[in-house]
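Undergrad: The amino acid sequence is not available; the structure is as follows:
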């Protein structure tokens, strides 16, 4: 099959070429959107990532250009209009799981860095400053951590927390019985957030979870608590979080995702004036740590993404069962 691969970088090309099962790949650095959809003419399929836009208008262009398949090299699919794709008869396949440990470990890295301020210590020592002033952290042992969402990544994160001796409270509409048996306490969202020292988000972005962290839910947080988001930027109302940081209700913030990341992440703007006022405000806080959607970025995860992507493509090409198809409902 002829496949147009969008939003690609050197690491994407390396892993997709390495695990290619015999398809013709054309790589585009550009993201897929209304302006770039014309590039898909004469391709059989497209392969996209988190910041590509496949809405109703884009899908209409894809259909007209002869595209028969949309393949996501990620788990999330909120950037694709599934209903419109279904109407046009274009299957949407995804990678439902790729090294959940990678994202879970990155969430823990954000926690440890924010808490023990190792990023600040690193810069100080390089400048000859060996002072410990304002570097004090807290023990994770016996601290309450609220885990919102205990799917594959949330489960892996809980297992890491158990190794640190944390008290784990969780919220999920489908509680994990194995985690519950291991000592994870499930409750309502309100119960889970109450008195938590750390809140970590691991749930998908849906209508029911959109901006679930907002002015109202932030009032349930323990004053000075830490918030970690390695899931989807839309889970957080950024302006409300900024207000909570400003007034001290929120003590720490670690983000690997951001509401408006599509305009920033994966790009180098070091020589430009960034126009996003919210990200500039967040960067200005000394108790905020932001990474640019790198939680998934390990060798193991990239290998699993590539192999599953081609498994999906091969299944479509051979008219086999599409186990990883995204369906409505």
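TA: Ah, there it is. Everything numeric here is computed off the predicted structure, so don't read it as measured data.
Undergrad: Could you use CA atoms for every contact and neighbour count after this?
TA: Will do.
Undergrad: Where do the helices of the stretch 101-250 of the chain begin and end?
TA: Secondary structure of the stretch 101-250 of the chain, counting by DSSP state H, counting those that start in this stretch: helices at 118-126, 152-164, 177-181, 189-193, 215-218, 238-246.
Undergrad: Could you save the ones you listed as a markdown table and add columns showing mean neighbour count and distance to residue 207?
TA: Below are the helices of the stretch 101-250 of the chain laid out as a markdown table (neighbours: other CA atoms under 10 Å; distance: least, CA to CA, whole Å):
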| stretch | mean neighbour count | distance to residue 207 |
| --- | --- | --- |
| helix 118-126 | 13 | 36 |
| helix 152-164 | 19 | 20 |
| helix 177-181 | 12 | 26 |
| helix 189-193 | 20 | 16 |
| helix 215-218 | 15 | 16 |
| helix 238-246 | 17 | 17 |
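Undergrad: Please list the outside residues in contact with the longest helix anywhere in the chain.
TA: The helix that spans the most residues within the chain, counting by DSSP state H, is helix 299-317. With contact meaning CA atoms under 8 Å, 6 or more residues apart in numbering, helix 299-317 is reached by 1, 15-16, 19-21, 71-74, 93-95, 98-99, 102, 296, 321-322, 324.
Undergrad: another one to put next to it:
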């Protein structure tokens, strides 16, 4: 099959090449899929897209006209694609489900530790030969209450790791798993209770109509003023304007995120010579109690291997007339 890889990054191409094993005709392009770049898919059977690509209704219509029959996502999340429209058009879609929850969860913990133990400030001070500890005091995680919103594969790994720190674990999710309760002592709660009880809150829920701007001023007002909020889900789960106000007025202690509400077209690219005029991002980057990373949590060798292998597993299934286990359009009901 002829496959076009949108948003191809130099670091992932070697993994994709190995997974393809010279079976399919591959073309890599660095451009994002947008309404304007959809024409690049002309003549291709399959396209592969990443989380920053736009597979909205109008784009899907163009892809269908250009002959695209399959879309392989190189991500677990699929909030960037209109699945109902894809199904209506007869375009099959599959994702790279659960490629490495450990990679994402471990990065979430790294954000927490860096913020709590003031590692960014410490690094800066040491390089200036300032060895004072006055601004570097953190707190023990032992016996603190950790809240996890979204107990999918990533949330479960976060729970396992934080159990090792000796934390008390609370969670919110539509589904309560007995294993999490019995083995890790997780107490499932309402959102309000998680907000009120937690010293640290991890966001690991999918972005949908229920979770969009879940963390707004009303939610933040219910949190402790020493709460650290960590977001490794999607940027739009947090209302950025409200978050900035909360950080500036110290309604919460700190915010660490590997995502940003307005990251499309921004993250994954070098803008150092042409800095974007994004006022929210400029403020966030200047706040001393904020740590933003550029959607890099998935960037481990293991995760990239799994993403590539799953991507071509999906494509291979389609070529063989089979339905891959990760196909998202097969069970979609509207």
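TA: It's in. Bear in mind that the values here come from a model prediction, so they are computed numbers and not experimental data.
Undergrad: Please state their TM-score.
TA: The TM-score (TM-score structural alignment, normalised by the length of structure 1) is 0.98; 329 aligned residues with a CA RMSD of 1.0 Å.
Undergrad: Can you pick out the ones from the contacts of helix 299-317 of structure 1 that are in strands?
TA: Counting by DSSP state E, these place 71-72, 93 in strands.
Undergrad: Of these, just say which sits nearest to residue 164 of structure 1.
TA: Nearest to residue 164 of structure 1, judged by CA to CA, of these is residue 72 at 34.6 Å.
Undergrad: how far away is the closest one from residue 202 of structure 1?
TA: When distance is defined by CA to CA, to the nearest Å, residue 72 of structure 1 is 19 Å away from residue 202 of structure 1.
Undergrad: swap in residue 216 of structure 1?
TA: Counting by CA to CA, the separation of residue 216 of structure 1 from residue 202 of structure 1 is 20 Å.
Undergrad: Could you do residue 276 of structure 1 as well?
TA: Residue 276 of structure 1 sits 25 Å away from residue 202 of structure 1, taking CA to CA as the criterion.
Undergrad: So for the two, which sits in the more crowded spot?
TA: Between residue 276 of structure 1 and residue 202, counted using other CA atoms under 10 Å, residue 202 has the larger neighbour count: 26 against 12.
Undergrad: circling back to that earlier point, mean per-residue distance, the longest helix of structure 1 versus structure 2.
TA: With mean CA distance after the TM-score superposition for structure 1, helix 299-317 of structure 1 departs from structure 2 by a mean of 0.5 Å once superposed.
Undergrad: Turn the helices of the stretch 101-250 of structure 1 into CSV, including distance to residue 145 of structure 1.
TA: Shown next, in CSV, are the helices of the stretch 101-250 of structure 1 (distance: least, CA to CA, whole Å):
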stretch, distance to residue 145 of structure 1
helix 118-126, 21
helix 152-164, 8
helix 177-181, 14
helix 189-193, 9
helix 215-218, 15
helix 238-246, 19
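Undergrad: just so I know, which of these lies nearest residue 328 of structure 1?
TA: Closest among those, using CA to CA: helix 152-164, at 21.2 Å.
Undergrad: Now tell me what touches that closest one from outside.
TA: 97, 100-101, 103-105, 107-108, 140-141, 147-148, 150, 168, 179, 184, 202-203.
Undergrad: could you redo the last one with a cut-off of 7 Å?
TA: Residues outside helix 152-164 of structure 1 that contact it (CA atoms under 7 Å, 6 or more residues apart in numbering): 100-101, 103-104, 140-141, 147, 202.
Undergrad: which one of those residues is nearest residue 259 of structure 1?
TA: Residue 259 of structure 1 lies nearest to residue 202 out of those, by CA to CA, at 15.3 Å.
Undergrad: and the closest one, what is it in contact with?
TA: Contacts of residue 202 of structure 1 by CA under 7 Å, 6+ apart are 148-150, 153-154, 230-231.
Undergrad: which residue in structure 2 lines up with it?
TA: Structural alignment places residue 202 of structure 1 opposite residue 204 in structure 2 (criterion: TM-score structural alignment).
Undergrad: ditto for residue 233 of structure 1
TA: For residue 233 of structure 1, the aligned position in structure 2 is residue 235, judged by TM-score structural alignment.
Undergrad: Next, count neighbours for that match.
TA: Neighbour count for residue 235 of structure 2, taken as other CA under 10 Å: 21.
Undergrad: Please name the residues that touch it.
TA: Going by CA under 7 Å, 6+ apart, residue 235 of structure 2 touches 259-261.
Undergrad: cool, and residue 251 of structure 2?
TA: Contacts of residue 251 of structure 2 by CA under 7 Å, 6+ apart are residue 225.
Undergrad: Tell me which residue of structure 1 lines up with it.
TA: The equivalent of residue 251 of structure 2 in structure 1 is residue 249 (alignment by TM-score structural alignment).
Undergrad: State the distance from its match to residue 188 of structure 1.
TA: According to CA to CA, residue 249 of structure 1 and residue 188 of structure 1 sit 21 Å apart.
Undergrad: Would you enumerate the residues in contact with residue 79 of structure 2?
TA: Contacts of residue 79 of structure 2 by CA under 7 Å, 6+ apart are residue 207.
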